[in-house]
Every structure is written in C-alpha cells, then in structure tokens.
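Asker: the sequence and its predicted three-dimensional model are supplied below.
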Amino acid sequence: MGQDPTSSIIQLIVQLYAFMIVLRFLLQVAKADYYNPISQAVVKLTAVPLAPLQKAIPRIANIDITPLILAFIIHAAGWLLILTLQGHGVGTNLPTIAIISGVTVLSSILDIYFWAVLGSVIISWVAPGSYHPGPQLITQLTEPVFNLARKVVPSLGGLDLSPILIFIIIQILNSQLKSLTAMAL
C-alpha cells in the first residue's frame, strides 16, 4: 500500500480484523469446538459486522460464506480509504482493488493454514494430546487437511509426511496468487 504511517496503521488494522474473520470461517469449516475459549473470542469479535450479512446471504452447502465476503469488503474498504487519503482516483482502480482484495483473502487462508500446520507439527513433538485450548484448536483446524494429505501420502513407518505435502501445495498456491496480483497491478 503506502509507506506513510497512516497507510501502515490502516493496513495493520484491516489485516488484523480480516484475519479474525477468515479464521472464523476456517474454524467453522473445520468444525472446530465452538465452546473453545479462543473460538468464542473470535466469534464475539466478529459477530456484530457479520450479523447483517448472515441475514441477507444464505448458506451454501451448510457453510456460512459471509465471513469471506466480509473479509473481502474490509480489504476493499481499506484500499479505498488509503487511496482516498493519498489523493488518488478511486473509480479507475475498482477492478484492481477487487482482484487484490480477493487474492488477499485467499492468501490469508493459506497463511493461516501454513502457520497452523507448522504449529501442529511442533505441538506433536512438544505436547502431543495437550488439553490447552490453543493446541486443541490448532489440531482441530489442521486435522481435516492432514486427513486429505494422508490419503495421497501414506505414513512411512510411523513418519507422517503429510505436512510436507501441505507445505508444498501452500507454496505453489501462494506463488500463483502472487503472479495474479502482479498481473492485476
């Protein structure tokens, strides 16, 4: 975005809140424990802006997609605010803002899974079967992805290689998203 402090602050606030909203979506898709204290905090922090969208937009295959739509809107609004504060014309930049906002939401999903898988691997070494809400939530978030990867790459003598496959897929998808962003600019 920009190098001035105002743009950096706006960018930080937008990214943090959009991160919470995307995390809410991923926790819902992974069917993570709703009563986990961390899940409850995420739900409470995102409930107010999501309520009108949830009333207006129906669920698709029993999945609430309104968090993704709200994250897209928040990113687009952040870009529009920064461009307006910098004195740039907004009208001609709308398609570019839409593409970059969509790519940013998808990139956030990949980033969350990258760090969650890394955290899950570390937790499996340090504190397997922990009863702390953090590790439990990370495990619940990553287990569906691990199960998909284990269907492709079976374990070798007790060594689970599924995180490696997930990391490779995340890196490939991230590189494609970066090239899409570069084309939009």
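Answerer: Now that the structure is in, tell me what you want to look at.
Asker: switch to C-alpha atoms for all contacts and neighbour counts from now on
Answerer: Noted.
Asker: which residue ranges of the protein form helices?
Answerer: Remark: helices assigned in the chain by DSSP state H are 5-29, 37-56, 66-85, 94-126, 133-152, 162-184.
Asker: redo the ones you listed as TSV? Include mean neighbour count.
Answerer: Conversion of these to TSV gives the following (neighbours: other Cα atoms under 10 Å):
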stretch	mean neighbour count
helix 5-29	18
helix 37-56	14
helix 66-85	20
helix 94-126	18
helix 133-152	17
helix 162-184	15
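Asker: got another one to weigh against that:
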Amino acid sequence: MLANALDFLIRNLAEFFILVLLIRFYLQAGRVSFKHPVGQFVLALTNWIVLPVRRVVPPWRNLDTASLLLAWVCAFLMHLILLAITPWPFIFGSPLSIVALVLAAALELFKMSLYLLFAATIGQALMSWIAPYNPMMPVLEGITGPFLRPLRRMIPTVGGIDITPLILILIIQLLLGVVVASLEPYILQNVRIAT
C-alpha cells in the first residue's frame, strides 16, 4: 500500500516537473515570449535549476539544451527510484540496466512531449472557434506550429475548415497507443534482476 502511494507521488511530481521543463524547451524553440503568464509560471518553477546548468550546458542554436537535459535527468531518476522501491532486487550497475534506464528516460521525454502537443493542439483548435484572439493562442501556436505547418502544406482545408489538428491528434494517439505503449514495458524489462 505504501509502495503504491510512493509510486503515485513520485511519478506525478516527476512527470509534472518534466512537463514544465519541456514546456520551457518548446516555448524557447518556438520563439514564444516568456512575458505571458504561462511563460512566467514556467520560468518561476525552473530558473533555480536551469540557469546554473546553462552555465555548463549552453544553448545549441535556438534550443534550450539545459532544460532538455534536466528533463531527461528527471525522467532517468524517476525510473530509477520507481524501480528501487519495488520488491524486486534490480541490479542497477549492469550495463544492460543502465542502457535500459537511459532509453526509458528518453522514451519518457517523447511520451510527455506527445501529451503536451496533444493538449496544445486540442486547446488551439477549441480556442480558434471560441476565442481566436485569446492571449494563449501565441503560446499554443508556438508549440503546435512546427507540426501543423507541414500537415497544412499537404492537406487542404475541407469546406473551409482546417482538419490538420484532427490529423495531428490521430498521429499522436497512434504514437502513444502503439509505439510508446509497446516500447515502454519492453525497455524496462531489460533492467537486470538479481538471481
């Protein structure tokens, strides 16, 4: 019972922090202003750790590599701790276990990025109908734009309606439901157990 509560707490806190770091990464990559309340919230939650790490890990082009690295480290530690609190005697020092944890952390970033893109796409689609001039629109467009623009070049509007958000949502669901759902348990099964 206690292990389940700890698992829930650790997973949710870690995933929240990973998500905030990824939002920071994608907002900077999309050149979205951090003057928006969402940007200010993200900076307030992450500056304490991103700014010191940025001195060691500088940005590459327009990408905030410090935020991305910290999100990966957080995902790595989350998986390490979650496996450590299980009753199974995992061998974390084996090369295969380390590789499995490295890949699990990378897959976690991919999964959380898909969740973020999914939420931003739905939010943008709804706001484009309800409140197209909402101050949140530039933030959402900064996240979804790099994915919707190529789709818009390939898929024409249908009856004057842009269906690319629907196509993007279907692609995200396919990736989450097939790729991530099958890879995640496979990767974690490769963490070695003492025999």
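Answerer: Structure received. Since we're looking at a predicted model, the values are computed, not measured.
Asker: give the contact list for the counterpart of residue 141 of structure 1 in structure 2.
Answerer: Counting by TM-score structural alignment, residue 141 of structure 1 corresponds to residue 143 in structure 2. By Cα atoms under 8 Å, 6 or more residues apart in numbering, the contact set of residue 143 of structure 2 is 26-27, 30, 117, 120.
Asker: now, among these, which is nearest to residue 180 of structure 2?
Answerer: Nearest to residue 180 of structure 2, judged by Cα to Cα, of the contacts of residue 143 of structure 2 is residue 117 at 14.9 Å.
Asker: tell me the counterpart of that closest one in structure 1.
Answerer: Using TM-score structural alignment, residue 117 of structure 2 sits opposite residue 113 in structure 1.
Asker: so how far is residue 28 of structure 1 from the closest residue to that match other than its chain neighbours?
Answerer: With Cα to Cα, 6 or more residues apart in numbering as the criterion, residue 113 of structure 1 has its nearest non-adjacent residue at 7.2 Å, and that residue is residue 142. As judged by Cα to Cα, to the nearest Å, residue 142 of structure 1 and residue 28 of structure 1 stand 12 Å apart.
Asker: do the same with residue 176 of structure 1
Answerer: 26 Å.
Asker: just residue 84 of structure 1 next, same as before
Answerer: 35 Å.
Asker: before we move on, back to that, please verify my assumption that the residue nearest to residue 113 of structure 1 contacts residue 116.
Answerer: Yes: because the distance of 6.6 Å satisfies Cα atoms under 8 Å, residue 142 of structure 1 is recorded as touching residue 116.
Asker: now do the shared contacts for the two.
Answerer: If you check residue 142 of structure 1 and residue 116 against Cα under 8 Å, 6+ apart, no residue is contacted by both.
Asker: look up how far residue 90 of structure 2 lies from residue 97 of structure 2.
Answerer: 8 Å.
Asker: looking at the two, which has the bigger crowd around it?
Answerer: The neighbour comparison of residue 97 of structure 2 against residue 90 (other Cα atoms under 10 Å) goes to residue 97, with 21 against 18.
Asker: what's the spacing between the equivalent of residue 158 of structure 2 over in structure 1 and residue 162 of structure 1?
Answerer: Taking TM-score structural alignment, residue 158 of structure 2 has residue 156 as its aligned residue in structure 1. Here the criterion is Cα to Cα. By it, residue 156 of structure 1 lies 10 Å from residue 162 of structure 1.
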